[in-house]
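[1] Below are the sequence and a predicted model; questions follow.
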Amino acid sequence: MFIISLLSGLLMLNTPLSEIERGGSHSVVSDNVLSIEGVVKTPSGDPVAYANVAVVGTVKGSFTDSDGTFQLFNLADGTYELSISAVGFKSINQRVVVSQSRTEKLEITFEETGVEMPQFSLFANRDRIFSKVPGSVSFLDKSEIKSLKPISGNEVLRRMPGVHVVDEEGLGMRVNIGIRGLDPDRSRSVLVLEDGVPVALAPYGEPELYYSPAIDRMAGIEVLKGSGQLLYGPQTIGGVVNYITPNPPQEEEGSVRIQGGQGGFYSGLVNYGNTFGNTGLQVNLLRKGAENVGPTEFKITDFNTKFLFSLNEKSELGLKLGVYNELSNPKTGILSTISI
């Protein structure tokens, strides 16, 4: 018995591996019955590779090889609907009658169609102050700001990559901005603009920021980090932050927004805008205050008017007037008054 077993083992070892593999694959293939085979081509006769071929109403399907051919196995007799699809071509549905006595052979020709891609606005459709400047630019528009429902501008600035904001009184009246690791105290290393105009009262001699534009009336915020920041004035070593106010609308518009909260907090904003001939007008009045938000008590009146004169198709002249009055005791507990 031992000798017979040994000889049998030697005979198996002498059998070529290719024959063993062919025998194994033959036994697997014999279990599958080829029901449908076909080729998918373009109108010019070129094969369509990796097209999806699905049998509607079943879990069976396949995809075409590099030569455009496909095969479907083990379908019971009956009528089936094939769905053939590929990127760049119009999908095709075709009925096929399957019989075990024969293999159904198909030749399918696709009809080319254009691929509709969704539209993306990577920056904006309006040419703004930083649109052609080298460097890293971040932008939040009015819809994004509105979705945040911010109480202060700090909540919006924190959405910008690389921007560090430190709260002082929790309501954003004194914004402290640091970009790329620089000291955020009073935003002295960052140039803060409103519609391209420096916000600091003395940007060359005293760049510290004691007044911050109210986020309530803004239509967007831009942040520039890079070599292009040198174009916009002093104190740009950290970067540039530009608050954008809305332009006058083409048709008459008006809105009223009121907010309230704990500690006697309230905020009311009234907007009106219209265009008369070649002159656009945007007016807004903001009243904001609180009696006891932490240690903070304040009252703010912020009135702004923006005119836009259309000189010709390529030129516009803008004029902006603003009055800001604040009575507050942020941080120190001593009442202070700011009027601009």
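    Sure thing, it's come through.
[2] contacts, neighbours, all on C-alpha from now
    Noted.
[3] what about residue 222, helix or strand, and which?
    Following DSSP states H and E, one finds residue 222 within strand 220-225.
[4] tell me which strands and helices that strand is in contact with?
    strand 136-141, strand 239-244 (3 or more C-alpha pairs under 8 Å, 6 or more residues apart in numbering; DSSP states H and E).
[5] out of these, which comes closest to residue 288?
    Closest of the helices and strands packed on strand 220-225 to residue 288 is strand 239-244, at 18.9 Å (criterion: C-alpha to C-alpha).
[6] Show me the contact partners of that closest one.
    Applying C-alpha atoms under 8 Å, 6 or more residues apart in numbering, the set of residues contacting strand 239-244 from outside is 179, 189-196, 213, 218-226, 229, 232.
[7] next helix or strand past that strand?
    Next element after strand 239-244 (DSSP H and E): strand 253-260.
[8] ok, and what's touching the following helix or strand past that next one?
    Proceeding N to C from strand 253-260, the next assigned helix or strand is strand 266-276, under DSSP H and E. Residues from elsewhere that reach strand 266-276, judged by C-alpha under 8 Å, 6+ apart: 216-217, 248-260, 280-290.
[9] And the helix or strand hosting residue 282, what does it pack against?
    Per DSSP H and E, residue 282 falls inside strand 279-293. In this structure, strand 279-293 packs against strand 266-276, strand 296-310, with contacts taken as 3+ C-alpha pairs under 8 Å, 6+ apart.
[10] also this one, for the comparison:
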Amino acid sequence: MRRLLLLALLLATYCLPPLASAQALTGLITGRLVGPDGAGLPAISISLKQDGTGVSTAADGSFQLRAGAGTQQLLISSLGYITKEVYAVVKAGETTTLPVITLEINARQLRSVTVTGTKTLNEKPVRIGKLPVRPIDLPQSVVSIDQAVLEQQQTLRISDVLANVSGVYVMGNTGGTQEEIAGRGFAFGSNNTFKNGVRFNNGVMPEVSSLEQFEVLKGSNAILFGNVAAGGVLNLVTKKPRFEPGGQLSFRTGSYDFYKPMVDVYGAINNSEQVAFRVNTTYENARSFRDGVKSARIYVNPSLLFKIGTKTDLLAEGDYLNDNRTPDYGIGAINYRIPDVPRSRFLNTSWANNATTQRSATLTLTRRLTDSWQLRCMAAYQNYTNELMSAARPSTVRDNVKVGTLAGSPALYGNLVRNLQRAGSDEQYLLAQLDLTGKFKTGFLDHAVLLGADADQYRTEAVSYIAIARYDSINIFDLDRYKPRNSVPEFTRNARTEGHIRRAGFYAQDLVSISEKLKVLAGLRWTYIETRSDVLSYRDGTVTPAASRFDKAFTPRVGLVYQPIKTTALFASYANSFTLNTALDLQGNTLAPSFIDQYEVGIKNDLFKGLLSANVTAYQIVNSNLAQVISPNDPRFNANRPNAQELAGEVTSRGVEVDVQSKPYRGFSLISGYSYNRTYYSKSNTFIVGSLLRYNPNHTANTSLFYSREHGALRGLTGGFTALYIGERQAGRSVVESNPLNRLIPINDYVQFDASMGYTLDRLTLRVKVSNLLNQLSYNAHDDNSINPIAPRLFSSTLSYRL
């Protein structure tokens, strides 16, 4: 810490004299641009007409531009708005503040031009970051994917979107009902997945067609959200209301009887200038390359925007998803080996079903207090229900050799006795959040601050049923060997567990600009968490209450950003996060939280006048007090508490990530990335020291290249390809002292190529896509009982009509 402060002072000493000298000859012009509705306009170009130098407005529409003394003429322009010229009288060493400037919409231009992204990867502020500053000013790796890319790639699932993000990947697909995501070696659970800034239960596949932006904040984000995993957070930003009328009607169809109509309409209500709406809705129905697997889902996403005066906005958003699909635990494993069966082989019952309904409502009130200060209040509600009836995971497929207590024979090789399971859950989630952001000066220091507080609450009800053993038998190599049962049995309720989680947090961050070249980010969060669960036994009606548990934690963050030139930033940061432990120690007490230290260094570049952004990040994450089971060989082992744990382990994650994005140039655009990660047990009394954690590839890489014909006879023609590399990883079960028969299952690496073409004629667009062009085979695997093959070569097409 002393070294960072000393470096900061040395750099400030180096930078300030030239700055003072420049200020003697120049002055500062500040102001803010807004649209006709009074909202700030980001990424608008402002330049000095005399010499062409300029800047772009920040997320709230504000700008600062240094200019020579005298009368200066400012040229303000952006696609979709009428160009404007403004004069400013600049005095040496002083700041000239212009009145708020309103830009008028160029309706003619909007009708005739397709608007493409004008901001670089390092200029686009992300909503999930809360602080309205450019990513280049943050000591953290940030990636955002815009709607134009999602439409070009015809993304259908989150895994399709992740083909544009280095180091974030699908780690599993248990049951085929969700995509389990991880980054930097750590799983992204529901705590790490957000929709419009609100925690989102990712036990169901989210709807991608409703997104206008996909945001990733890599690394530790505990200061913003409390107990989130160390790898990063995802934020799904849905499409927002617009006052100009428009929309799109689309129909997508593809392999295995896939069809999906989509409707997206927006506009002002009764030509109002104060109220706008938007409605996204889709219906999806499909079979699968997996025999017997089918799905159907309905999604509706309505939203309303109220302009309450010139400085206050109220955004109301709803979200409804009903998803029914066949649970699919894959092809199983035999003695930790993946069997050689067809990719389509399905082992579940014919009546198995996983039904999920998710409802949410969010209110966001934004009040612009001044040109520099803004207050944002949010209230949200979410309800998630799930009902599962299925065969259990195929965990005991017979081998033809002796394995543990199972004596196999060639005649029984591949036999599987199917057991049945049923479970139900209901989750209620409430959130209240308040954020105050602003900019001010103290002497020569510029501050961009965030002050906030949040409180949320989970109430969950999980119903378990008594499992049904030995429902029937199948052979995974020969499904005709036995006649499967098709009757739906009656399940008996076993227990109901009611869980309660209450959280509250207070946080503050300050991005201090010591000079134009040197910035320091510092912040601290205090989090309070209360957890409790009660268990009702249906057998005798007794309730077993659990004592409430209280946890508190401080999570700091500090970072340094040095920008030798405006388009390059070097950064270093330290952040701390924590995870709760639910296990008990030898005395029967719950374990304290595990704290995780994260260090990150990197460089961000906007090259070739902003045409290309290239960022490199290196990191180390250390969980030095990992909860682990006390070994039976330990003299402290207590047979009465065989599952007792202690904070004795350590996990270390080290890696490098590269993210590259370009603006469109002569019709071409590029997204590319690479990541290396090694997450391993660096200390352990249970696992082999140095052994890798499961499901995480050491290497991933991605490249997407697109071309759009903008002129000539073939104007409207588009094409592109995406290449995704997922390196070797492992599933199975890690070898431990308590079970030396455990084995790991190696999963092969693969490269998946997707290709697409499209053509737009006036308002009509046709796009076609081939995914997994080379028909590569690999698996998403969990433990040794959910081995799910990836999809083979698939064809799809989308016909859209712009309203």
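    Structure's in. What do you need? What you see is a predicted model; the values in this text were computed from it and never measured.
[11] is it true that residue 228 of structure 1 touches residue 131?
    No: using C-alpha atoms under 8 Å as the test, residue 228 of structure 1 is too far from residue 131 to be in contact (10.6 Å).
[12] and the residue lying closest to residue 622 of structure 2 once chain neighbours are set aside, what is it in contact with?
    Leaving aside its sequence neighbours, residue 622 of structure 2 sits nearest to residue 652 (C-alpha to C-alpha, 6 or more residues apart in numbering; 4.6 Å). Taking C-alpha under 8 Å, 6+ apart, we find residue 652 of structure 2 in contact with 620-623, 678-682.
[13] Spatially nearest residue to the aligned residue in structure 2 for residue 180 of structure 1 (excluding sequence neighbours)?
    Mapped onto structure 2 by TM-score structural alignment, residue 180 of structure 1 lines up with residue 184. Among residues not flanking residue 184 of structure 2 along the chain, residue 231 sits closest, at 5.0 Å (C-alpha to C-alpha, 6+ apart).
[14] how near is the one you found to residue 141 of structure 2?
    Residue 231 of structure 2 sits 11 Å away from residue 141 of structure 2, going by C-alpha to C-alpha, to the nearest Å.
[15] Name the residues contacting each of the two.
    Listed as contacting both residue 231 of structure 2 and residue 141 by C-alpha under 8 Å, 6+ apart are 218-219.
[16] higher neighbour count, the two?
    Higher neighbour count among residue 231 of structure 2 and residue 141: residue 141, with 26 against 23, using other C-alpha atoms under 10 Å.
[17] what residue of structure 1 takes the place of that one?
    Residue 141 of structure 2 maps onto residue 136 in structure 1, by TM-score structural alignment.
[18] now do residue 207 of structure 2
    In structure 1, the residue matched to residue 207 of structure 2 (TM-score structural alignment) is residue 214.
[19] what about the residue nearest to that match when sequence neighbours are not counted, how many neighbours?
    Distances taken as C-alpha to C-alpha, 6+ apart put residue 153 closest to residue 214 of structure 1, at 6.9 Å, once the chain neighbours are dropped. For residue 153 of structure 1, the count of nearby residues is 23 (other C-alpha under 10 Å).
[20] Relative to residue 204 of structure 2, how far out is the residue opposite residue 153 of structure 1 in structure 2 once aligned?
    Counting by TM-score structural alignment, residue 153 of structure 1 corresponds to residue 158 in structure 2. Residue 158 of structure 2 sits 11 Å away from residue 204 of structure 2, going by C-alpha to C-alpha.
[21] show me the contacts for residue 260 of structure 1.
    So residue 260 of structure 1 contacts 266-267 (C-alpha under 8 Å, 6+ apart).
[22] contacting residues for residue 63 of structure 2?
    Here residue 63 of structure 2 is in contact with 30-32, 55-57 (criterion: C-alpha under 8 Å, 6+ apart).
[23] In strands, which of the residues you listed appear?
    Residues from those lying in strands, with DSSP state E as the criterion: 30-32, 55-56.
[24] Just the buried residues from the residues you listed, in PyMOL please.
    With 16 or more other C-alpha atoms under 10 Å as the criterion, this PyMOL line picks the buried residues out of these:
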select buried, resi 30+31+32+56
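[25] Stretch 10-30 of structure 2 corresponds to what range in structure 1?
    So stretch 10-30 of structure 2 is aligned with nothing, judged by TM-score structural alignment.
[26] One more: stretch 243-250 of structure 2?
    Taking TM-score structural alignment, stretch 243-250 of structure 2 hits residues 250-257 over in structure 1.
[27] Touching the matching stretch from outside, list them.
    With C-alpha under 8 Å, 6+ apart as the criterion, stretch 250-257 of structure 1 contacts 267-275, 280.
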